[in-house]
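*Asks:* can you look at this prediction? I've put the sequence above it.
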Amino acid sequence: MNHLAHAYLSFRQPALITGNLIADFVKGRAQLSAYAPDIQYGITIHRAIDTFTDQHPVTHKAKRYFTPSCGLYSGVFVDLIYDHFLATDPERFTDDSLRQFAKYVYSVINERKSELPETFLRMFKSMEEFNWLYNYHYIDGIFRSMRGIAMRAQYLDTDPNIIYAVFMEHYEGLKLCYQEFFPDLQKHVENLLLQENRQ
């Protein structure tokens, strides 16, 4: 999953939000052990979310829309469009609540900046400046994100306009994938947190 989903599935717990967002920038046990246990648990939840998402049959179905144009990067774009459908899901966000949630997430990260990886903070600077979490709500925000991914991807030689065209052509089919998949993911994360709290 992408940034908004990881933050949302942290259920407004600051340490979970922090661990969930920095997880891709924390490599190996030595780096992991530098963080407090509650942030380490957020990193663990991030990885559990990614594993569940990658293995879910609906995600496999969603990837098939993108595979002809971007091959192994199809999963990256599915993660991104899931964030769009989460941002536009009226059962989870209004325009105002999404805006406020984004501000809350940025404030959580800013309070802990001194503890976080420099590589993450460079990415986070752009996330906050261009308000990625809120702008996933908009089609042009998704296009900008697709273009950014395409520019950074070392082994992807596809015009981002083509990837965007796939997204728009199959918008309703991809939305149905999100609607079928995301409740399963949320339930999975809630169960993990319940199990942790019982221990």
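*Replies:* Everything's here; your move. Numbers count the residues shown, from 1 in each chain.
*Asks:* drop to CA atoms for contacts and neighbour counts, all remaining ones
*Replies:* Fine.
*Asks:* how close does residue 4 sit to residue 161?
*Replies:* 23 Å (C-alpha to C-alpha, to the nearest Å).
*Asks:* alright, now check it against this:
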Amino acid sequence: LTERLGRIFTALAGEVALSVDVEVRGEITEHDVKVLELAALKGIFSDVVEDQVSYVNAPLLAAERGTAVRLVTDPDSPDHRNLITIRGTLANGSQVCVSGTLVGIAQKERVVSVNEFDVDLEPTDHLAFLTYVDRPGMIGIVGQILGDADVNIASMQVSRDERGGAALVALSVDSPIPSETLDDIEQAISATWVRAANLR
């Protein structure tokens, strides 16, 4: 899960972050969680460099690119038994973060937060995220554009901070979304931000 969160983080950021915090909360902090930091870095840099990324070279890649890395632990996790958050600061000062956990007896992987918007999303092979100003009809437009591009939606969630405020759409789709289709969506709904993560 942590490695996949790292790959999602890189897709959300769209660039190498200046700093990265790997935050581990809950019962898991009773154990050595250094491996989770390494897993996060492996995921973060897997889609940045062409060479194979391992637990051994991931910290070196971070150092080479000037990314300051910090592991933060907290035994308290109010909403989940365990929670992993990868939070980073970009060159323009903006922040990107993604959180995930394991749920249920089967310990299923779930992404539970993207840039402070609550979601409940399985980290499948092909994901997309977009933010826009909440207003009627936008979801239908997104679905229509994806359908026209022959991209099938497996699941879709909308999260918003308030009515008429900023909203996030989190999508799981069956195939990668072409970049021109993402551009079409961005223009059609005046999205403030569009990102795709292909984890396959």
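*Replies:* Good, I have the coordinates. All of these numbers come straight from a predicted model, not from anything done at the bench.
*Asks:* got a TM-score for the pair?
*Replies:* TM-score of the superposed chains, computed with TM-score structural alignment, normalised by the length of structure 1, equals 0.25; 89 aligned residues with a C-alpha RMSD of 5.8 Å.
*Asks:* quick revisit: quick one, which of residue 4 and residue 161 of structure 1 is more surrounded?
*Replies:* Taking other C-alpha atoms under 10 Å, residue 4 of structure 1 and residue 161 do not tie; residue 4 has more neighbours (24 against 13).
*Asks:* quick check: that one touching residue 82?
*Replies:* No. Look at residue 4 of structure 1 against residue 82 with C-alpha atoms under 8 Å: they stay out of range, at 9.1 Å.
*Asks:* which residues do those two both contact?
*Replies:* Common neighbours of residue 4 of structure 1 and residue 82, counting by C-alpha atoms under 8 Å, 6 or more residues apart in numbering, are absent.
*Asks:* SS state for residue 181 of structure 2?
*Replies:* With DSSP: H, G, I helix; E, B strand; the rest coil as the basis, residue 181 of structure 2 sits in helix.
*Asks:* count of neighbours near it?
*Replies:* When neighbours are counted by other C-alpha under 10 Å, residue 181 of structure 2 comes out with 16.
*Asks:* what's the separation between residue 134 of structure 1 and residue 150 of structure 1?
*Replies:* Separation of residue 134 of structure 1 from residue 150 of structure 1 (C-alpha to C-alpha): 21 Å.
*Asks:* among the two, which residue is more densely surrounded?
*Replies:* Taking other C-alpha under 10 Å, residue 134 of structure 1 and residue 150 do not tie; residue 134 has more neighbours (24 against 21).
*Asks:* quick one: what helix or strand has the more buried one in it?
*Replies:* Per DSSP states H and E, residue 134 of structure 1 falls inside helix 132-135.
*Asks:* which other residues reach that helix?
*Replies:* By C-alpha under 8 Å, 6+ apart, helix 132-135 of structure 1 touches 3-4, 87, 98-99, 102, 126-127, 141-142.
*Asks:* between the residues you listed, which sits nearest residue 77 of structure 1?
*Replies:* Minimum distance to residue 77 of structure 1 across the contacts of helix 132-135 of structure 1 is 9.8 Å, recorded for residue 142 (C-alpha to C-alpha).
*Asks:* I figured that closest one hits residue 82, correct?
*Replies:* No. Look at residue 142 of structure 1 against residue 82 with C-alpha under 8 Å: they stay out of range, at 10.5 Å.
*Asks:* show me which of those two is the more surrounded one.
*Replies:* residue 82 (25 against 21).
*Asks:* tell me how far the more buried one lies from residue 120 of structure 1.
*Replies:* Distance from residue 82 of structure 1 to residue 120 of structure 1, by C-alpha to C-alpha: 22 Å.
*Asks:* check which helix or strand residue 7 of structure 2 maps to.
*Replies:* Assigned by DSSP H and E, residue 7 of structure 2 falls in helix 2-13.
*Asks:* now that helix: buried residues?
*Replies:* For helix 2-13 of structure 2, burial by neighbour count (16 or more other C-alpha atoms under 10 Å) applies to 2-13.
*Asks:* residue 155 of structure 2: which of those is nearest?
*Replies:* Each of those was scored against residue 155 of structure 2 by C-alpha to C-alpha, and residue 8 proved nearest at 16.8 Å.
*Asks:* ok, and the closest non-adjacent residue to that closest one?
*Replies:* Nearest residue to residue 8 of structure 2, sequence neighbours excluded (C-alpha to C-alpha, 6 or more residues apart in numbering): residue 197, at 5.8 Å.
*Asks:* kindly tell me how buried the one you found is, as a neighbour count.
*Replies:* 23.
*Asks:* count of residues packed around residue 37 of structure 2?
*Replies:* Residues near residue 37 of structure 2, counting by other C-alpha under 10 Å, number 27.
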